[in-house]
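**Q** Dropping the sequence and predicted coords here.
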Amino acid sequence: MDLAARKYNFIQKLLKVDESLLEKLENIININDENQDWFLELSTEEQSEIEIGLKEADNSEFVSHESIMGKFAKWH
């Protein structure tokens, strides 16, 4: 099924939902919209630090969560 057909089917189902489910769907859509803007609300310094961290992660220049948790396991 292509994207247009999937959207059409979704719209058809959306016409039949009750108020409660509609509110939940609206919240999901609104959260998705809000998550796209958070980066732009950061200062340029914060954005720069995040970009540096992402580049380091892309270059495997990090310590894995498992490795850190292994070092601190004796305190858990």
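**A** Done, it's in. None of these values were measured; they are calculated from a predicted model. Residues are numbered from 1 along each chain as shown.
**Q** contacts and neighbour counts: CA atoms only from here.
**A** Fine.
**Q** longest helix anywhere in this structure?
**A** Taking DSSP state H as the criterion, the chain has its longest helix at helix 19-37.
**Q** give me the element Lys13 is part of.
**A** Using DSSP states H and E, Lys13 falls within helix 3-14.
**Q** and if you look at Glu49?
**A** Here Glu49 sits within helix 44-58, counting by DSSP H and E.
**Q** Which SSE is immediately downstream of that helix?
**A** helix 65-71.
**Q** Mind giving me the packing neighbours of that following helix?
**A** Applying 3 or more C-alpha pairs under 8 Å, 6 or more residues apart in numbering; DSSP states H and E, we find helix 65-71 packed against no helix or strand.
**Q** In addition, the following structure is provided for comparison:
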Amino acid sequence: MEEMKVKTEGEGRESEEKVKIMEAEIAELKKTTVDRDRAEISVESDELSSSQRFQGLMEVSGRSNLIKNLKKGQGRFNEQ
């Protein structure tokens, strides 16, 4: 009877240790996932910023070309 009690207690301690190890692994995986998600959000944010900057440059370039064409058109109109 005593041997069974000792064996059961030993198995219980082993199970508790395994649970603690698994909990530590889960916590580490959660941390890794959060870090990865933050990195992805940062990259997406950077890409969006680059895209927005590019679009802004295109709009400025388009406006500049429009102004140049209007000025050319006015010069021709004034010459006639």
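**A** Received it, and whenever you're ready, just let me know what you need. On a predicted model such as this, the values are computed, not experimentally measured, just so you know.
**Q** care to give me the TM-score?
**A** Superposed pair, TM-score by TM-score structural alignment, normalised by the length of the first structure: 0.32. Supporting alignment: 32 aligned residues with a C-alpha RMSD of 2.7 Å.
**Q** quick revisit: the helix holding Lys13 of the first structure relative to helix 19-37, how many degrees between them?
**A** Angle between the axes of helix 3-14 of the first structure and helix 19-37 is 140 degrees (criterion: axes from the mean of the first three to the mean of the last three C-alpha atoms, to 10 degrees).
**Q** List the contacts of helix 3-14 of the first structure.
**A** Contacting residues not belonging to helix 3-14 of the first structure are listed as Leu22 [C-alpha atoms under 8 Å, 6 or more residues apart in numbering].
**Q** try stretch 35-49 of the second structure
**A** For stretch 35-49 of the second structure, there are no external contacting residues (C-alpha under 8 Å, 6+ apart).
**Q** quick one: Arg38 of the second structure and Ser45 of the second structure, what's the gap?
**A** Counting by C-alpha to C-alpha, to the nearest Å, the gap from Arg38 of the second structure to Ser45 of the second structure is 10 Å.
**Q** ugh, typo on my part, it should be Leu66 of the second structure
**A** Going from Leu66 of the second structure to Ser45 of the second structure by C-alpha to C-alpha gives 31 Å.
**Q** which other helices and strands contact the helix holding Glu49 of the first structure?
**A** Counting by 3+ C-alpha pairs under 8 Å, 6+ apart, helix 44-58 of the first structure packs on no helix or strand.
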